[in-house]
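Visitor: next come a sequence and a model predicted from it.
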Amino acid sequence: MDATAKAIVLEQCGKNRGYRDADIRGFRPDRGVCLPHGPEVITSRVSMKTVSRRVAVEGVEVAFSRDAGRYVCDYTYYLSLHHGNGCAALVHVPPLSRWLPASLLGKALQVIIQEMLEEMRKPELKAWFAENSTLVIPAKGNL
């Protein structure tokens, strides 16, 4: 959640450097870097720009961004993109309010996730995902 946001923001990429602030538990990346020797920027394979253009929920603004800031959100996103070979998403949401009650935010997020899944169904992404994903077998009792 982004307490200052007035719109839902779909982040396209995570950045490796520039982390100065500690998170809520006091963690701060060594020398402000997520992954030493990692690429400077990792971009999601999901076109967040396309998703943001296609999403339409009355009363909810959806924006596209290429800079998630340098806090725990972007740090986590960068590492997720790295470990997921570009298959990750970061969605900043504004706080609940009179103009954005939980029911409307939930509906908007459902539409956004559906659009992201549609993006992943595009033939070129589907082929890439099939080649680069790994089979996950749930732990016993987590079925």
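Guide: All right, it came through fine.

Visitor: CA only for contacts and neighbour counts going forward, please
Guide: Noted.

Visitor: tell me how many other residues surround His83.
Guide: By other C-alpha atoms under 10 Å, 11 other residues sit near His83.

Visitor: roughly how far does it sit from Arg53?
Guide: To Arg53, His83 is 27 Å away according to C-alpha to C-alpha, to the nearest Å.

Visitor: hmm, Met120 is touching Ala130, no?
Guide: No: counting by C-alpha atoms under 8 Å, Met120 does not reach Ala130; the two are 10.7 Å apart.

Visitor: these two: which is more packed in?
Guide: Using other C-alpha under 10 Å, the more surrounded residue of Met120 and Ala130 is Met120, with 19 against 10.

Visitor: look up how far Ile8 lies from the more buried one.
Guide: 20 Å.

Visitor: what residues sit buried inside the longest helix along the chain?
Guide: Ranked by residue count, the top helix of the chain under DSSP state H comes out as helix 102-120. Across helix 102-120, burial judged by 16 or more other C-alpha atoms under 10 Å covers Leu104, Leu105, Ala108, Leu109, Val111, Ile112, Glu115, Met116, Glu119, Met120.

Visitor: could you dump these to CSV with distance to Cys13?
Guide: Converted to CSV, the buried residues of helix 102-120 look like this (distance: C-alpha to C-alpha, whole Å):
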residue, distance to Cys13
Leu104, 26
Leu105, 23
Ala108, 21
Leu109, 19
Val111, 21
Ile112, 17
Glu115, 18
Met116, 15
Glu119, 16
Met120, 16
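
Visitor: out of these, what pair is the most spread apart?
Guide: By the measure C-alpha to C-alpha, Leu104 and Met120 form the most distant pair in these, at 24.6 Å.

Visitor: comparison target, given below:
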Amino acid sequence: MIRQPVLVLTSGDAGRRALELAISVTQAHRACLTIMHVLDTSPPWWAGTGGGADFAQAQREAHRDGERLLAAVRDELPGDVLVRTCVLHGAERAGVQVLRALKRGDHDLLVVEAPSAWTGPAGHGSGWLVRHSPVPVLTVRAPCG
């Protein structure tokens, strides 16, 4: 029985399908869904000398945008879905932030967009997260064609 599934919210067709799957699992198990929006706030190359203030402002705006996105998604969910939302905004890659949140919580299932065929740096994408997740993972791909 699933009690605390987690969805890492992404955009696009695969992200919408992952949301639909997470809702179905949550309803079937009468669970409480946690929806995470992850910001990669590791400093970009341009935030070196002199770019720190612009980067800090961009981080604040991204955090507010993430909260608005989560609120919009939460408001569209069916009334029988218990939900928590969380914006992760650490100074680490997205996958590392999600892994840390999974280890902290009582989550028992992770729903994410399927990994890309292209590999990224450690802790960057869903492929890395799928390989390192301490809980079972359901992945969803965008429909072909």
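Guide: Alright, I've got the coordinates. Predicted model only: the values in this text are computed from it and were never measured.

Visitor: TM-score for this pair?
Guide: The TM-score (TM-score structural alignment, normalised by the length of the first structure) is 0.28; 69 aligned residues with a C-alpha RMSD of 5.0 Å.

Visitor: give me the number of residues near Leu7 of the second structure?
Guide: Leu7 of the second structure, neighbours per other C-alpha under 10 Å, totals 24.

Visitor: hmm, Leu21 and it touching each other?
Guide: No: taking contacts as C-alpha under 8 Å, Leu7 of the second structure lies outside contact range of Leu21: 9.3 Å.

Visitor: shared neighbours, those two?
Guide: Residues touching both Leu7 of the second structure and Leu21 (C-alpha atoms under 8 Å, 6 or more residues apart in numbering): Val111.

Visitor: what's the end-to-end length of stretch 26-38 of the second structure?
Guide: 21 Å.

Visitor: ok, and for it, which residues are buried?
Guide: Judged by neighbour count using 16+ other C-alpha under 10 Å, the buried positions of stretch 26-38 of the second structure are Thr26, Gln27, Arg30, Ala31, Cys32, Leu33, Thr34, Ile35, Met36, His37, Val38.

Visitor: quick check: the farthest pair among those residues?
Guide: Among the buried residues of stretch 26-38 of the second structure, Arg30 and Val38 lie farthest apart (C-alpha to C-alpha), at 25.0 Å.

Visitor: name the residues that touch the host helix or strand of Val87 of the second structure?
Guide: Element membership for Val87 of the second structure, per DSSP states H and E: strand 82-88. Residues from elsewhere that reach strand 82-88 of the second structure, judged by C-alpha under 8 Å, 6+ apart: 31-39, 63, 66-67, 70-71, 74, 97-98.

Visitor: the inter-axis angle of the helix or strand following the longest helix of the first structure versus helix 102-120?
Guide: Of the helices and strands lying after helix 102-120 of the first structure in sequence (DSSP H and E), the nearest is helix 123-132. Relative orientation of helix 123-132 of the first structure versus helix 102-120 (axes from the mean of the first three to the mean of the last three C-alpha atoms, to 10 degrees): 80 degrees.

Visitor: other SSEs contacting helix 123-132 of the first structure?
Guide: For helix 123-132 of the first structure, there is no helix or strand it packs on, judged by 3 or more C-alpha pairs under 8 Å, 6 or more residues apart in numbering; DSSP states H and E.

Visitor: buried ones in that helix, by neighbour count?
Guide: The neighbour-count check on helix 123-132 of the first structure (16+ other C-alpha under 10 Å) flags Phe129 as buried.

Visitor: same deal with stretch 62-78 of the second structure?
Guide: Ala62, His63, Gly66, Glu67, Leu70, Arg74.

Visitor: tell me the one of the residues you listed nearest Asp13 of the second structure?
Guide: Distance to Asp13 of the second structure across the buried residues of stretch 62-78 of the second structure (C-alpha to C-alpha) is lowest for Leu70, with 16.9 Å.

Visitor: what about the closest residue in space to that closest one that isn't next to it in sequence, neighbour count?
Guide: Sequence neighbours aside, Thr85 is the residue nearest to Leu70 of the second structure in space, at 6.4 Å (criterion: C-alpha to C-alpha, 6 or more residues apart in numbering). If you count neighbours by other C-alpha under 10 Å, Thr85 of the second structure ends up with 17.
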